[in-house]
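Engineer: sequence first, then the predicted structure, then my questions.
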Amino acid sequence: MEEKQLDSVLVPLGLALFLGYHLWLLFTIIRSPTRTVIGINSQTRHKWDPLKNGVLAVQTIRNNIMASTLLATTAITLSSLISVYVSNKSSSPSSKLIYGNKSPVMSSVKFFAILLCFLMAFLCNVQSIRYYAHVSFLATVPTSQGRRDAIEYVARNLNRGSFFWSLGLRAFYLSFPLFLWVFGPIPMFVCCFIMSFVLYFLDTTTTFTRDLHSHSIKQEAIAEDL
C-alpha cells in the first residue's frame, strides 16, 4: 500500500472502531443500564431527592457547574489556538516522523477535524452548564417539597446536564486520536484501538457494583413502602 493511501484506509477504520464502541455503549445503556457506569449514575440521580438538603444539593450542582465551565473554557481556548495556528501556517508538515499523506489539503482537514471536535465539546459543556444552573434553582423551590412530580422533573433535568457533560468529555477523548492523526494515520488508528479498549473498562461495571446498586435500590423501595 502506498503511503498516501494509508489515510483513506486506517483513518476510517479507526473512526469506525471508536464509533462502533459508542454505539454498543448506547445500546447497552438503553437495554441494560446497570451494566454501565453511565446507566447506574443516571438511576442514582433519578432517586436523588435534592429537596431533603437544599444546601448540599446546591453545593453539589455548583461543583458540577465549575467542572463543566473548566472543560468549556479549555475547549474554546484550544479551538482559538488551533485557528490561529492554521491561519498562520504557510506550508504542509515535512517531518520524517509523519508517515502518510503530507499534502496541504490533508493537513487542513486534520486541523479542521480537531477544531470541530473541540467546538462540539464546548457546546456540550455549555448545555451542561445550562441544565445544571436550571436545576440549582429548581432544587430549592419551597413549593416542590413533597411533590413527586416536581422531584421527577428536577432529576430529569439533572440527568440531561450529566448526559451533555458525558458527551463533552467524549469529544475530548476523540481529540486524542485526531491529534495523533497529525503525525500520521498509524498512530491515530492505534490510539483509537487502545482508547476503545480502555473506555470499555471505564464504562462497564463489575458484579460487585451492580449488586451494591440493586441492594441500595431495594432498601430505598422498602423505606418508601414503610
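Structural biologist: On my side now, so go ahead. Numbers count the residues shown, from 1 in each chain.

Engineer: okay, CA-based contacts and neighbour counts for the rest of this
Structural biologist: Noted.

Engineer: measure Gly54 to Trp165 for me?
Structural biologist: 22 Å (Cα to Cα, to the nearest Å).

Engineer: same check on Lys102?
Structural biologist: Taking Cα to Cα as the measure, Lys102 falls 35 Å from Trp165.

Engineer: kindly report the same for Ala75.
Structural biologist: Ala75 sits 13 Å away from Trp165, taking Cα to Cα as the criterion.

Engineer: picking up where we left off before, which one's more surrounded, Gly54 and Trp165?
Structural biologist: The neighbour comparison of Gly54 against Trp165 (other Cα atoms under 10 Å) goes to Trp165, with 25 against 17.

Engineer: next secondary structure after the helix or strand harbouring that one?
Structural biologist: Assessed by DSSP states H and E, Trp165 sits inside helix 148-181. Under the assignment DSSP H and E, the closest C-terminal helix or strand after helix 148-181 is helix 185-203.

Engineer: ok, second structure coming up, stack it against the first:
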Amino acid sequence: MGMPEKYLDATLVPAGVILMGLYHVYLVYKIAHHPKTTVIGLNNINRRLWVHAIMKERMKNGVLAVQTIRNSIMASTLLASTAITLCSVVGLLLGVGNRPDEFTLYGRTGSVTSSLKCMLVLVCFLVAFVCHAQCVRYYSHVSFLITTPPPLEAEMEGCDAHAEYVSTVFNKGAYFWSLGLRAFYFSLPLFLWNFGPIPMFVCSCCLLSFLHSLDTTNSLSTFYNNGCKRGVTN
C-alpha cells in the first residue's frame, strides 16, 4: 500500500476540510463584491425589491406578505426540529461502545476517535438548529414590520429608509437560513468519516461540486446588470 493507514486521517480529512473552507471564503468574497454572479446575491436583491414593492401598497399586499413569510417560518421550524432531533440521536451514539484505538484501512478507530467524529456531527446539527431558530426570529419580526407604516416624517419626505430596514432584517433571516443548510451539508462528509477518511474526502469533493452548481449563476447576471438597475444598492 502506497500510504500507511495511520496517515490517512492526517492527510485526507484536513484536505477535505480545507477545500470546503477555501470554497466558502471564495463564495463570501463573490457575494460581497460580485453578488449578481451568485444565487445568494441575486436572492438578496430580489427580496429587497419584493419588500419595497409590498410596502408601497401595504393594505393591498399585506395578506400576501404575511402568508409568504409564514411559509418561510414553517420551513425553518421544520428544519430546526429536524436538527434538534438529530442532535438527540447523535448524543445517544456518543455513549455506545468502548474500543481501544487502532489504525485500519478505514482510518483511526476507537472510543476516543469515534466520540470525536460524533461530536463534530453533533456540532453541525447544533449550529443548524441555532441558525434556523434565528431565521424564525428574524422572519417573525418581518411579518409585522412589513405591514407597519413608516414614521410620519419619513412618509412626508418620501423616504424609503423604513422599507430598507425591513429588507435588511429579511435578508438577515435568509442568511441564517443559508448557514443552517450549510451546517446540514457539512454533516454529511463528517458522518461518512465514520466509514473512513477516503469516503469523507470523496464526499467533500462531490459536495463542493454540488454546492458550486447551486451557488453560482450566469443566466440572470447579464439581465440584472443591464436591465434591472433601479437604484438598489448591493
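Structural biologist: Arrived safely, thanks for sending. Nothing here was measured: the structure is a model prediction, and the numbers come from that model.

Engineer: TM-score for these two?
Structural biologist: Put the two chains on top of each other and the TM-score (TM-score structural alignment, normalised by the length of the first structure) is 0.89; 216 aligned residues with a Cα RMSD of 2.0 Å.

Engineer: part of a strand, is Arg108 of the second structure?
Structural biologist: Yes. Counting by DSSP: H, G, I helix; E, B strand; the rest coil, Arg108 of the second structure falls inside a strand.

Engineer: what's the counterpart of it in the first structure?
Structural biologist: Per TM-score structural alignment, the equivalent position to Arg108 of the second structure in the first structure is Asn101.

Engineer: how many residues are close by its match?
Structural biologist: Other residues within reach of Asn101 of the first structure, judged by other Cα under 10 Å, total 21.

Engineer: which residue lines up with Ser204 of the second structure in the first structure?
Structural biologist: Ser204 of the second structure maps onto Cys192 in the first structure when the alignment is built from TM-score structural alignment.

Engineer: sorry, that was for Phe129 of the second structure
Structural biologist: Under the alignment (TM-score structural alignment), Phe129 of the second structure pairs with Phe122 of the first structure.

Engineer: ok, its match - contacts?
Structural biologist: Leu71, Ala72, Thr73, Ala75, Ile76, Gly168 (Cα atoms under 8 Å, 6 or more residues apart in numbering).

Engineer: what helix or strand does it sit in?
Structural biologist: Applying DSSP H and E as the criterion places Phe122 of the first structure in helix 104-138.

Engineer: now the residue opposite Ile30 of the first structure in the second structure once aligned: how far from Pro4 of the second structure?
Structural biologist: Correspondence of Ile30 of the first structure to the second structure, assessed by TM-score structural alignment: Ala32. Going from Ala32 of the second structure to Pro4 of the second structure by Cα to Cα gives 43 Å.

Engineer: over to Ser81 of the second structure?
Structural biologist: Ser81 of the second structure sits 42 Å away from Pro4 of the second structure, going by Cα to Cα.

Engineer: again with Leu79 of the second structure
Structural biologist: The gap separating Leu79 of the second structure from Pro4 of the second structure is 41 Å, by Cα to Cα.

Engineer: map Val9 of the first structure onto the second structure.
Structural biologist: Residue pairing (TM-score structural alignment): Val9 of the first structure is matched to Thr11 of the second structure.

Engineer: what residues does its match make contact with?
Structural biologist: Applying Cα under 8 Å, 6+ apart to Thr11 of the second structure gives no contacts.

Engineer: secondary structure element holding it?
Structural biologist: With DSSP H and E as the test, Thr11 of the second structure turns up in helix 8-33.

Engineer: mean deviation of that helix from the first structure?
Structural biologist: Its matched residues in the first structure lie on average 0.6 Å from helix 8-33 of the second structure after superposition (mean Cα distance after the TM-score superposition for the first structure).

Engineer: circling back: just give me the neighbour total for the closest residue to the match of Ser204 of the second structure other than its chain neighbours.
Structural biologist: The shortest distance from Cys192 of the first structure to any non-neighbouring residue, by Cα to Cα, 6 or more residues apart in numbering, is to Gly14 (5.4 Å). Per other Cα under 10 Å, the neighbour tally for Gly14 of the first structure reads 23.

Engineer: Thr73 of the first structure versus Gly14 of the first structure, what's the distance?
Structural biologist: Distance from Gly14 of the first structure to Thr73 of the first structure, counting by Cα to Cα: 28 Å.

Engineer: what sits against the closest residue to Val112 of the second structure other than its chain neighbours?
Structural biologist: Spatially, and ignoring its direct neighbours in sequence, Val112 of the second structure is nearest to Asp101 (7.2 Å; Cα to Cα, 6+ apart). Contacts for Asp101 of the second structure (Cα under 8 Å, 6+ apart) come out as Arg108, Thr109, Gly110, Ser111, Val112, Thr113.

Engineer: mind running it again at 10 Å?
Structural biologist: Neighbouring residues of Asp101 of the second structure by Cα atoms under 10 Å, 6 or more residues apart in numbering: Arg108, Thr109, Gly110, Ser111, Val112, Thr113, Ser114.

Engineer: so the third one makes contact with Leu94?
Structural biologist: No. The pair formed by Gly110 of the second structure and Leu94 falls short of the contact definition of Cα atoms under 10 Å, at 11.9 Å.

Engineer: so which of those two has more stuff around it?
Structural biologist: Per other Cα under 10 Å, whichever of Gly110 of the second structure and Leu94 has more neighbours is Leu94, with 18 against 15.

Engineer: what about the counterpart of the more buried one in the first structure, distance to Lys4 of the first structure?
Structural biologist: Aligned by TM-score structural alignment, Leu94 of the second structure pairs with Val86 of the first structure. Applying Cα to Cα, the value for Val86 of the first structure to Lys4 of the first structure is 22 Å.

Engineer: Gln59 of the first structure and Thr140 of the first structure, how far apart?
Structural biologist: Applying Cα to Cα, the value for Gln59 of the first structure to Thr140 of the first structure is 12 Å.
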